[in-house]
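Chemist: Okay, sequence plus prediction incoming.
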Amino acid sequence: MDIYFMRHGRTNYNDLGLCNDDPSRDVHLTEVGIEQAKLAALALRDVVFDRIIVSPLPRTYQTAEVINCYHAVPIEVHPDLADIRSGFDGIPVSDYFSAIIHDPLRIRVNGGESLLDHKQRVLRFIDWLKEQKDKTLLVVAHEETMRVFVAYFEGGVKDDQLRDIHVGNCEYKHYVLNCA
């Protein structure tokens, strides 16, 4: 199966430097984010997707809608693609990083999940993908989620190196998943 994994376009919370894992908050693509999605849509216009899978957070769906202007395929939400539940929704990302500095892989703060918890959830999604019958998919997710995809498909990335992987808004990666 060919899978294109993409990070969502730039949002108002990216501009403000705030965490978000609550789908009910007004976190949306900015004009820059919409333009990023349009450029990605042009780059992917000739790829024949069977469907697009997004996280429950609206910014991924908004990005997928722009990409889908060339495809008109179903857009489906999968809960395992949600961004890391940091426990810092609406709070500066810098505060979150300060809270997990002593053990960034395992610390759970304010009822959130650790980076390793998040990684396990994303790996569960990859296992789910292996059972799907699609030929080509687009998955729109978040930077933290993209880090797990990159580490899984490119290999050689230790857990403590996940944070060293950076994926820009609307940057995408193409991988082949061998299904059972």
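Modeler: Noted; the coordinates are in hand. In this text the structure is predicted, and so the values were computed from the model without any measurement.
Chemist: Could you use CA atoms for every contact and neighbour count after this?
Modeler: Will do.
Chemist: Stretch 90-110: how far from the chain's middle?
Modeler: Between the centre of stretch 90-110 and the centre of its chain there are 19 Å (CA atoms, centre = their mean, to the nearest Å).
Chemist: what does stretch 60-74 give?
Modeler: Here stretch 60-74 is found 15 Å from its chain centre; the criterion is CA atoms, centre = their mean.
Chemist: Also stretch 138-147?
Modeler: 2 Å.
Chemist: How about stretch 120-133?
Modeler: Put simply, stretch 120-133 sits 14 Å off its chain's centre (CA atoms, centre = their mean).
Chemist: Who are the packing partners of whichever strand or helix holds Phe153?
Modeler: Phe153 is part of helix 143-154, with elements assigned from DSSP states H and E. Using 3 or more CA pairs under 8 Å, 6 or more residues apart in numbering; DSSP states H and E as the contact criterion, the elements in contact with helix 143-154 are strand 2-7, helix 115-130.
Chemist: Let me know the next secondary structure element after it.
Modeler: Under the assignment DSSP H and E, the closest C-terminal helix or strand after helix 143-154 is strand 172-176.
Chemist: Mind listing what's buried along that next one?
Modeler: By neighbour count with 16 or more other CA atoms under 10 Å, strand 172-176 contains the buried residues Tyr172, Lys173.
Chemist: list the helices and strands it packs on?
Modeler: Contact analysis of strand 172-176 by 3+ CA pairs under 8 Å, 6+ apart lists strand 2-7 as its packing neighbours.
Chemist: helices or strands up against the strand it packs on?
Modeler: Against strand 2-7 (3+ CA pairs under 8 Å, 6+ apart) you get strand 136-141, helix 143-154, strand 172-176.
Chemist: Figure out which of these is closest to Gln120.
Modeler: Set against Gln120 and scored by CA to CA, the helices and strands packed on strand 2-7 come closest in helix 143-154, at 9.2 Å.
Chemist: I'd like to check the angle between the closest one and strand 2-7, please.
Modeler: 150 degrees (axes from the mean of the first three to the mean of the last three CA atoms, to 10 degrees).
Chemist: and helix 143-154, which residues are buried?
Modeler: Of the residues in helix 143-154, those buried under the neighbour-count criterion (16+ other CA under 10 Å) are Glu143, Glu144, Thr145, Met146, Arg147, Val148, Phe149, Val150, Ala151.
Chemist: take a look at this one as well, against the first:
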Amino acid sequence: MNIFFVRHGQTKCNELGLGQNDYEPLSAIGLKQAEMIARRAKALPIDIIHASPMKRASQTAETIKAAVNKEIIYSELLIEHRLPSVMIGEALESSLAAQIRKECNLYQDDISWHYSDEENFLEYKARARQALEYLSALPQKNILVVSHGNFIKMLVLTMALGDLIKPAALYAFANKFRLRNTGLTYCKKTATGWSIEAFNDHQHLG
């Protein structure tokens, strides 16, 4: 099985480093990026597209669909990590964001604890595992998945570490391994498990 993960195109909030809601659309730059990855996708052996229903991902997926003429199936399993609602429109590197991360880390092993209405770490980890199981069970062998930067990184780390993932490892990985908008990550599954063949390939952006 071959899975081609694509991060959605850029949004205004991406450009400004702000937390986003579900309905944040692609910016003018993001729309151009979506066209670029769509042209590249024509050269990939795609059987079907699976995508997050969040606006920025669905716009990217629909642009790719128009180029490759393949069906899209939307799944809530592929959405971005849900942050507390107070973070919508807030700078992701603000003192508030740092305080929220600190509190969440204190309770990382408590499935019942929430700062407010976010998806806590154990829920997030479980969803990543469920998403990989869902994708692995698909009958198609060549799948393009349009999702989000943080969640694609979580999926890749889940392939590598499984249930051993801790927040510190995830944050370190996320901070060191950047994933550009419409960056392409290619993963392969065989009888021996997952392998990451390419990460954040963005040659289509020039």
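Modeler: Received the coordinates, thanks. Owing to the predicted nature of the structure, the values given are computational and were not obtained by experimental measurement.
Chemist: Other residues contacting the helix holding Phe153 of structure 1?
Modeler: By CA atoms under 8 Å, 6 or more residues apart in numbering, the residues outside helix 143-154 of structure 1 that reach it are 5-7, 81-84, 118-119, 122-123, 157-158, 162-163, 165-168, 173, 175.
Chemist: Any of these buried? List them.
Modeler: Of all those considered here, the ones buried according to neighbour count by 16+ other CA under 10 Å are 5-7, 81-84, 118-119, 122-123, 157, 162, 167, 173.
Chemist: Between those, which sits nearest Pro56 of structure 1?
Modeler: Of all those, Pro56 of structure 1 sits closest to Ala82, with 5.9 Å by CA to CA.
Chemist: Report the distance from stretch 7-21 of structure 2 to the chain centre.
Modeler: Taking the mean of its C-alpha atoms, stretch 7-21 of structure 2 sits 13 Å from the chain's own mean (CA atoms, centre = their mean).
Chemist: can you check stretch 124-132 of structure 2 too?
Modeler: Using CA atoms, centre = their mean, the mean C-alpha position of stretch 124-132 of structure 2 is found 12 Å from that of the whole chain.
Chemist: now stretch 77-91 of structure 1
Modeler: 10 Å.
Chemist: buried sites along it?
Modeler: By neighbour count on 16+ other CA under 10 Å, the buried set for stretch 77-91 of structure 1 is 77, 80-91.
Chemist: Show the contacting residues for the most centrally placed residue in structure 2.
Modeler: Using CA atoms, centre = their mean, the residue of structure 2 that lies closest to the mean C-alpha position is His148, 2.6 Å off. Shown here is His148 of structure 2, whose contacts under the criterion CA under 8 Å, 6+ apart are Val6, Arg7, His8, Ser52, Ala57, Leu78, Ile79, Glu80.
Chemist: Then Leu170 of structure 2?
Modeler: By CA under 8 Å, 6+ apart, the contact list for Leu170 of structure 2 reads Met154, Leu157.
Chemist: Just tell me what it corresponds to in structure 1.
Modeler: With TM-score structural alignment as the criterion, Leu170 of structure 2 lines up with Leu162 in structure 1.
Chemist: can you check Gly30 of structure 2 too?
Modeler: Aligned against structure 1 - with TM-score structural alignment as the criterion - Gly30 of structure 2 pairs with Gly33.
Chemist: isn't its match right next to Tyr13, touching?
Modeler: No. Using CA atoms under 8 Å as the test, Gly33 of structure 1 is too far from Tyr13 to be in contact (11.3 Å).
Chemist: In terms of neighbours, single out the busier of the two.
Modeler: Neighbour tally, Gly33 of structure 1 and Tyr13, criterion other CA atoms under 10 Å: the higher count belongs to Gly33, 22 against 19.
Chemist: in what helix or strand does the more buried one lie?
Modeler: Assigned by DSSP H and E, Gly33 of structure 1 belongs to helix 31-43.
Chemist: Mind listing what's buried along that helix?
Modeler: By neighbour count, with 16+ other CA under 10 Å as the criterion, the buried positions of helix 31-43 of structure 1 are Gly33, Ile34, Glu35, Gln36, Ala37, Lys38, Ala40, Ala41.
Chemist: Just the angle for it relative to strand 2-7, thanks.
Modeler: Here helix 31-43 of structure 1 runs at an angle of 170 degrees relative to strand 2-7 (the same axes, to 10 degrees).
Chemist: residue range for the helix or strand following helix 31-43 of structure 1 in structure 2?
Modeler: The C-terminal neighbour of helix 31-43 of structure 1 among helices and strands, as given by DSSP H and E, is strand 51-54. Per TM-score structural alignment, the counterpart of strand 51-54 of structure 1 in structure 2 is residues 48-51.
Chemist: which residues sit in contact with the alignment partner in structure 1 of Thr60 of structure 2?
Modeler: Thr60 of structure 2 maps onto Thr63 in structure 1, with residues paired by TM-score structural alignment. Taking CA under 8 Å, 6+ apart as the contact definition, Thr63 of structure 1 lies against His8, Gly9, Leu29, Ile34, Ala37, Val140.
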